[in-house]
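Q: The sequence isn't on hand, but the structure is:
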C-alpha cells in the first residue's frame, strides 16, 4: 500500500468537504436553504382568473405543496413558516394559437392554454430574498381538444402547473 498516495487522497477529500461546508448548505436538489430555516407555509392560492375552473386554486396549491415537500426537508406549517408563499391565479386563457385555412375558412390549428400566477414569497430569516412576481406557463393542444377535455385531464394541467412551480422554487430556494 502506498501511504503517500493514500495520504494525498485523504487530504484532498478533507479539503473538498471543508470547501463544500464553507460554501453554505448544499443539496443535490439544487436548493440553497439557510440551516436556520426549518418551516414553510403555503397559503391557498386564490383563483382570480375569470374563466378558470372552480378546482383550479385547490389543485394548484396542492401541487405547489407537494413539489416543496418532495424537494426540500422543510416542515410544512399552516401559517407563519420561516418561508412563506401566497398568491393568486390571475389568468387562465384558452385561445387559438395558430390559425390555418381549411376550405376557405380560418380554423385553429393549435389551441394554447396560458396560466399566470402571481406569487409572493417572504423569507423571515432574510428579507433580501423576498419577492412578488408573476410566473407564466403555456401548453399547446391539438385543435380537436376543447377546454372541457383539458380541464378533466389532470396530467395536462399539472404540466403547466409544474413549470410555474419550478420557476417559483428556483427563484425562492435555489436562488437562480
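A: Thanks, I have the structure now. Every value quoted in this text rests on a predicted model; they were computed, and no experiment measured them.

Q: CA only for contacts and neighbour counts going forward, please
A: Will do.

Q: Tell me which residues touch residue 57, please.
A: The contact partners of residue 57, by CA atoms under 8 Å, 6 or more residues apart in numbering, come to 44-47, 88-89.

Q: Can you show me the strands along this protein?
A: For the chain, the strands defined by DSSP state E cover 39-42, 46-47, 75-76, 83-102, 105-123, 131-142.

Q: Any of the contacts of residue 57 buried? List them.
A: By neighbour count, with 16 or more other CA atoms under 10 Å, the contacts of residue 57 hold 44-47, 88-89 as buried.

Q: and which of those is nearest residue 128?
A: Residue 128 lies nearest to residue 88 out of the buried ones among the contacts of residue 57, by CA to CA, at 22.2 Å.

Q: just checking, that closest one touches residue 133?
A: No. Between residue 88 and residue 133 there is no contact under CA atoms under 8 Å: 10.8 Å.

Q: Now list whatever residues contact both of those two.
A: Contact with both residue 88 and residue 133 is made by residues 118-119, according to CA under 8 Å, 6+ apart.

Q: Alongside the first one, take a look at this:
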C-alpha cells in the first residue's frame, strides 16, 4: 500500500511538472536553448572570411557550414539565406602556431626545440538579433589546442585540431547567443 501511494504521488508530481514546463512561453531544452520560438523562427549565416592569413584554404567554408549545422542540430530554427531573425557574420581573424614549452638538449651542437606547439584560432562574430536587438553584439571568440611537434607535424594534425577548436568556439557562440547562460 505504501509503495502504491508513493507511485501515485510521484506520478502526480511528474505530471504537474510537465504541465508547468510545457506551459512556459519560452522554450527550454536540456541542450540549454532559451528561445521563444513564437517570436524567433529563423537564422541566417553569411559566409565567414579568413582574414588571418593562415590556415587551410577551405577553413572559412568549413567554419560557415559548421555554424549552420550546429544551430540546425541544437535548435528548431529554420536556416534562411538572408535576413533571419538571428543573423551571423564575421571573419577568422587569428590563426597562430606558437611554441609553448622548450626542450633543452644535452648536445651543445643541437639547438633547443619546442616541446609543445599551440594552434590558436580566433573568430570575430557579428551577431544581430532582430527580435531582441539589445542582445546583438560583435565579439571575438578564441580557442587553442596543443600538439607535440616531436612526434607529429602540423600537417598531420591540423584538420583534427581545427575541428576540435571550431567545436569549442561554436559552443561558446551558441552559449552567448541563444543559451543565455
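A: Noted; the coordinates are in hand. A quick note: this is a predicted structure, and the numbers were derived from the prediction, not measured.

Q: need the strands of the first structure in JSON lines with distance to residue 54 of the first structure, can you?
A: Formatted as JSON lines, the strands of the first structure follow (distance: least, CA to CA, whole Å):
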{"stretch": "strand 39-42", "distance to residue 54 of the first structure": "19"}
{"stretch": "strand 46-47", "distance to residue 54 of the first structure": "8"}
{"stretch": "strand 75-76", "distance to residue 54 of the first structure": "25"}
{"stretch": "strand 83-102", "distance to residue 54 of the first structure": "12"}
{"stretch": "strand 105-123", "distance to residue 54 of the first structure": "14"}
{"stretch": "strand 131-142", "distance to residue 54 of the first structure": "19"}
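
Q: closest to residue 148 of the first structure out of the ones you listed?
A: Using CA to CA, the nearest of the strands of the first structure to residue 148 of the first structure is strand 83-102, at 10.5 Å.

Q: Who are the packing partners of the closest one?
A: Secondary-structure packing of strand 83-102 of the first structure (3 or more CA pairs under 8 Å, 6 or more residues apart in numbering; DSSP states H and E): strand 39-42, strand 46-47, strand 105-123.

Q: Dump those strands into CSV; add distance to residue 13 of the first structure as well.
A: Putting those into CSV (distance: least, CA to CA, whole Å) gives the following:
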stretch, distance to residue 13 of the first structure
strand 39-42, 32
strand 46-47, 49
strand 105-123, 34
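
Q: Those: which one's closest to residue 149 of the first structure?
A: Across these, residue 149 of the first structure has its closest neighbour in strand 105-123 (12.1 Å, CA to CA).

Q: list the buried ones in the closest one?
A: Neighbour-count burial for strand 105-123 of the first structure flags 108-123 (criterion: 16+ other CA under 10 Å).

Q: again with stretch 142-156 of the first structure
A: Buried residues in stretch 142-156 of the first structure, defined by neighbour count with 16+ other CA under 10 Å: 143, 147, 156.

Q: what about residue 41 of the second structure, neighbour count?
A: 17 (other CA atoms under 10 Å).

Q: Quick check, residue 97 of the first structure in contact with residue 113.
A: No. The pair residue 97 of the first structure / residue 113 is not scored as a contact, 9.1 Å apart, by CA under 8 Å.

Q: Common neighbours of the two, please.
A: Shared contacts of residue 97 of the first structure and residue 113, defined by CA under 8 Å, 6+ apart, comprise residue 140.

Q: Run through who's touching stretch 34-45 of the first structure.
A: 24-25, 57-58, 60-61, 64-65, 73-89, 125.

Q: and with 7 Å instead?
A: Residues from elsewhere that reach stretch 34-45 of the first structure (CA atoms under 7 Å, 6 or more residues apart in numbering): 25, 57-58, 61, 65, 74-89.

Q: now do the same end-to-end measure for it.
A: Across its full length, stretch 34-45 of the first structure reaches 25 Å between end residues, using CA to CA, to the nearest Å.

Q: Quick check, residue 95 of the first structure in contact with residue 112.
A: Yes. Here residue 95 of the first structure reaches residue 112: they are 5.5 Å apart, a contact under CA atoms under 7 Å.

Q: From residue 41 of the second structure, how far off is the residue sitting furthest away from the middle of the second structure?
A: What lies farthest from the middle of the second structure is residue 1; by CA atoms, centre = their mean that is 50.9 Å. Residue 1 of the second structure sits at a distance of 49 Å from residue 41 of the second structure (criterion: CA to CA).

Q: Please apply the same query to residue 158 of the second structure.
A: The gap separating residue 158 of the second structure from residue 41 of the second structure is 36 Å, by CA to CA.

Q: Repeat that for residue 153 of the second structure.
A: 44 Å.

Q: Same question for residue 3 of the second structure.
A: Residue 3 of the second structure is 46 Å from residue 41 of the second structure, where distance means CA to CA.
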